[in-house]
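1. have a look at this prediction, sequence included:
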Amino acid sequence: MPSYSIREINTILKGELIGDTTQKIEGPEEIQKASTNHITLIGSTKYLKYWAASKACATLIDFNVDMEPGDNRALIKVKNVDLAMAELLKLFNPATPVFDIDIHPTAVVHETAKIGDGCKIGANCYIGKDVALGKGVTLYPNVCVFDETSVGDSTIIWSGTVIRERCMIGSHCIFHSNVSIGADGFGYRPCDDGKGLVKIPQIGNVIIGHDVEIGANSCVDRGKFSATIVGDGCKIDNLVQIAHNSIMGRSCIMAGHSGLAGSVTLGDGVIIGGSASIKDHTTIHSGATVCAGSGVMNDVEAGKTVLGYPAQDARDMLKQWAAVRQLVKCKKTVS
């Protein structure tokens, strides 16, 4: 395991070093769990009270926070604690699993598939007809990429992921375990005789931009026609559903258990909180935020924050909740 002096770490982070420690730092840890060889972070003033009792030899701290380091302990003051910690975590990030050979002999690769230089394909992978993998693509064991799909340079796809036919995946993407790309959209209509359901064929595909990360067990369904689109730089958490013909702009965030129904449109930089649900054919314009657990039934203006079920302006919703609490108190007083 690598270790660094506090001065080496400060040089990398370009912070302001307050105090000093002779302890070699072997990794970051939470302030209450840290040992003497750990560096921690204090992201807000509410964690200051834990510093005196913490065993950590050093901490990252915001420039605006005033605190003494203590004996043989150090502070690194930075402009953004979270971003500095991200840089620090890169130093201690363990290596990814090693491929003994580039293409495992149990992988099934169709003779028409085009495999770029430096690709790594793990055990029991399936690469279908006319698939094109760019340079440096990594497929961990048990990944399936079906016919006529293209995957851009340096994309990493973890075990259990299935990418269905005719999908287009950008460069430098990361798909975590058991992601589903291009499954049929959910489309049914009642039969004329009322005795069953007719499945609507889903003949479109999925287009995913560059630098997209999709968490484990999330699904992006193919379009009924044309494409379901995930824009460049989008970050999608675990257990997220993106339905057929939805379109996500650039750098959107979707937290776990959230979902888009069919034909939803997100502008650039939209944030969808955990367990939020978005009604079909709804547009959420650029820069808007949907708070966790909310249900969006109507279009959301650019830059607006909505909350509740059904979702509305967050400030109005909070006022309503406060008013309800007051009514409950009044009722108890009267009773």
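-> Structure's in. What do you need? Small disclaimer: the values here were computed from a predicted structure and weren't measured.

2. from now on I want contacts and neighbour counts done on CA atoms only, so please keep to that.
-> Will do.

3. now K332: which helix or strand?
-> Secondary structure from DSSP states H and E places K332 in helix 314-334.

4. how far off centre is that helix?
-> With Cα atoms, centre = their mean, to the nearest Å as the basis, helix 314-334 stands 35 Å off its chain's centre.

5. outside of it, which residues touch it?
-> Contact with helix 314-334 is made by T305, V306, L307, G308, as judged by Cα atoms under 8 Å, 6 or more residues apart in numbering.

6. what residues sit buried inside that helix?
-> A314, M317 (16 or more other Cα atoms under 10 Å).

7. restricted to strands, list the contacts of helix 314-334.
-> Judged by DSSP state E, the contacts of helix 314-334 include T305, V306, L307 as members of strands.

8. could those residues go into TSV alongside distance to A276 and neighbour count?
-> TSV is the format used below for the ones in strands among the contacts of helix 314-334 (distance: Cα to Cα, whole Å; neighbours: other Cα atoms under 10 Å):
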residue	distance to A276	neighbour count
T305	13	19
V306	11	24
L307	9	23
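
9. coming back round to it: any chance of the contacts of helix 314-334 in a markdown table, plus distance to M317?
-> As requested, the contacts of helix 314-334 are arranged in a markdown table below (distance: Cα to Cα, whole Å):
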| residue | distance to M317 |
| --- | --- |
| T305 | 11 |
| V306 | 8 |
| L307 | 6 |
| G308 | 7 |
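
10. in those residues, find the pair that's most separated.
-> Using Cα to Cα, the contacts of helix 314-334 reach their maximum pairwise distance at T305 and G308, which is 10.6 Å.

11. so what sits against both of the two?
-> Joint contacts of T305 and G308 (Cα under 8 Å, 6+ apart) are C291, A314.

12. I61 should be in a helix, yeah?
-> No - counting by DSSP: H, G, I helix; E, B strand; the rest coil, I61 falls outside a helix, being strand.

13. could you measure it against I76, distance?
-> 6 Å (Cα to Cα, to the nearest Å).

14. overlap of the contact sets of those two?
-> By Cα under 8 Å, 6+ apart, no residue touches both I61 and I76.

15. which one of the ones in strands among the contacts of helix 314-334 is nearest S275?
-> Nearest to S275 among the ones in strands among the contacts of helix 314-334, with distances taken as Cα to Cα, is L307, at 12.0 Å.

16. want to compare, so here's the second one:
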Amino acid sequence: VKTETGADVDDGQEFLKWKNGGGHLHKSACIDPTVVIEIGAIVHPKSVLGANVHVGSGTAIGPCVKIGQFTKIGYNAALSNCTVGDSCVIHNGVCIGQDGFGFFVDEDGNMVKKPQIGHNVVIGKSCMLCGQVGIAGSVIIGDYVVLGGRVAVRDHVSIISKVRLAANSCVTKDIREPGDYGGFPAVPIHVWRRQIAIQCRSSKKRKS
């Protein structure tokens, strides 16, 4: 038996085999006909996938997840408790909306860490999150924000659009002005550099 969307289903079956790619989806999911769900991927109940979304093999889309059009999701990713916008790229092994860091295995067999994004996080368009970034729950990030490697953002913090954070920075309070920031806690980049210079001079004086 075929559904109106073209998925193959046996009578009484909860999950259907999707026509494009061979993956499976719950019969209550809303899937655009152009979506590709690769073999081994699964889309859970009441999720919504827009036009031209591509879901890689082994990826799990949790219940009630919404994914915007033209978004590409790699293999072995896991998405839950989230809404993903249009034209996003989610790399292999990424975990969104759940405990634990995602990872993938590179060509040399090394396990490479991916960012961790907590619950109720909102991320604007054209943002870049580098390796081992950690974002706690209920954070709001504007558009065109860049988080360098191992940047940490505490819960319930807002970051305005067009902010760049240096690697290993920690955001402990709202950032309300665009610009470059660094340090722990994160401050404007020129302040952070001045702090580093003062520390270096103090260290040299103590040694002398």
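-> Yes, it's here. Not measured: the values here are computed from a predicted model.

17. got a TM-score for the two of them?
-> Scored against TM-score structural alignment, normalised by the length of structure 2, the superposed chains reach a TM-score of 0.80; 187 aligned residues with a Cα RMSD of 2.6 Å.

18. could you list every residue that touches the spatially most central residue of structure 2?
-> Closest residue to the average C-alpha location of structure 2: I96 at 5.4 Å, with Cα atoms, centre = their mean. With contact taken as Cα under 8 Å, 6+ apart, I96 of structure 2 is in contact with A78, L79, S80, N81, C82, Q116, I117, G118.

19. the last one maps to what in structure 1?
-> Superposed on structure 1 with TM-score structural alignment, G118 of structure 2 falls opposite A243.

20. for the contacts of I96 of structure 2, pick the one with the most neighbours.
-> I117 (28 neighbours; other Cα atoms under 10 Å).

21. can you give me the helices for the stretch 51-200 of structure 1?
-> Applying DSSP state H, counting those that start in this stretch to the stretch 51-200 of structure 1 gives helices spanning 81-92.

22. circling back to that earlier point, please point out which of the contacts of I96 of structure 2 structure 1 shares.
-> Compared against structure 1 with both residues aligned by TM-score structural alignment, their matches' Cα atoms under 8 Å, those retain A78, L79, S80, C82, Q116, I117, G118.

23. and the residues you listed as JSON lines, adding distance to I198 of structure 2?
-> Formatted as JSON lines, those follow (distance: Cα to Cα, whole Å):
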{"residue": "A78", "distance to I198 of structure 2": "44"}
{"residue": "L79", "distance to I198 of structure 2": "44"}
{"residue": "S80", "distance to I198 of structure 2": "45"}
{"residue": "C82", "distance to I198 of structure 2": "43"}
{"residue": "Q116", "distance to I198 of structure 2": "33"}
{"residue": "I117", "distance to I198 of structure 2": "34"}
{"residue": "G118", "distance to I198 of structure 2": "35"}
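
24. in structure 1, which residues correspond to stretch 47-55 of structure 2?
-> With TM-score structural alignment as the criterion, stretch 47-55 of structure 2 aligns to 149-157.

25. now do the buried residues in the matching stretch.
-> Residues T149, S150, V151, G152, D153, S154, T155, I156, I157 are the ones in stretch 149-157 of structure 1 that count as buried (16+ other Cα under 10 Å).

26. turn those residues into JSON lines, columns for distance to H172 of structure 1.
-> Formatted as JSON lines, the buried residues of stretch 149-157 of structure 1 follow (distance: Cα to Cα, whole Å):
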{"residue": "T149", "distance to H172 of structure 1": "16"}
{"residue": "S150", "distance to H172 of structure 1": "13"}
{"residue": "V151", "distance to H172 of structure 1": "10"}
{"residue": "G152", "distance to H172 of structure 1": "7"}
{"residue": "D153", "distance to H172 of structure 1": "6"}
{"residue": "S154", "distance to H172 of structure 1": "5"}
{"residue": "T155", "distance to H172 of structure 1": "4"}
{"residue": "I156", "distance to H172 of structure 1": "7"}
{"residue": "I157", "distance to H172 of structure 1": "10"}
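
27. next SSE after the host helix or strand of I12 of structure 1?
-> In this assignment (DSSP H and E), I12 of structure 1 forms part of helix 6-13. Following helix 6-13 of structure 1 in sequence order, the next helix or strand is strand 16-19 (DSSP H and E).

28. in structure 2, what residues pair with that next one?
-> Under TM-score structural alignment, there's no match for strand 16-19 of structure 1.

29. so what does the helix or strand just after that strand touch, helix or strand wise?
-> Moving toward the C-terminus from strand 16-19 of structure 1, the first helix or strand encountered (DSSP H and E) is strand 27-28. Strand 27-28 of structure 1 sits against strand 38-42, helix 81-92, with contacts defined as 3 or more Cα pairs under 8 Å, 6 or more residues apart in numbering; DSSP states H and E.

30. just say which of these is most tucked in.
-> strand 38-42 (a mean of 24; mean count of other Cα atoms under 10 Å).

31. could you give the angle of that one to helix 6-13?
-> 50 degrees (axes from the mean of the first three to the mean of the last three Cα atoms, to 10 degrees).

32. which stretch of structure 2 is strand 38-42 of structure 1 matched to in the alignment?
-> So strand 38-42 of structure 1 is aligned with nothing, judged by TM-score structural alignment.

33. next one: whichever residue in structure 1 pairs up with C88 of structure 2 from T155 of structure 1, what distance?
-> Matched to structure 1 by TM-score structural alignment, C88 of structure 2 sits across from V212. Distance of V212 of structure 1 to T155 of structure 1, computed by Cα to Cα: 9 Å.

34. now do the shared contacts for these two.
-> In contact with both V212 of structure 1 and T155: G170, H172, C173, I174, using Cα under 8 Å, 6+ apart.
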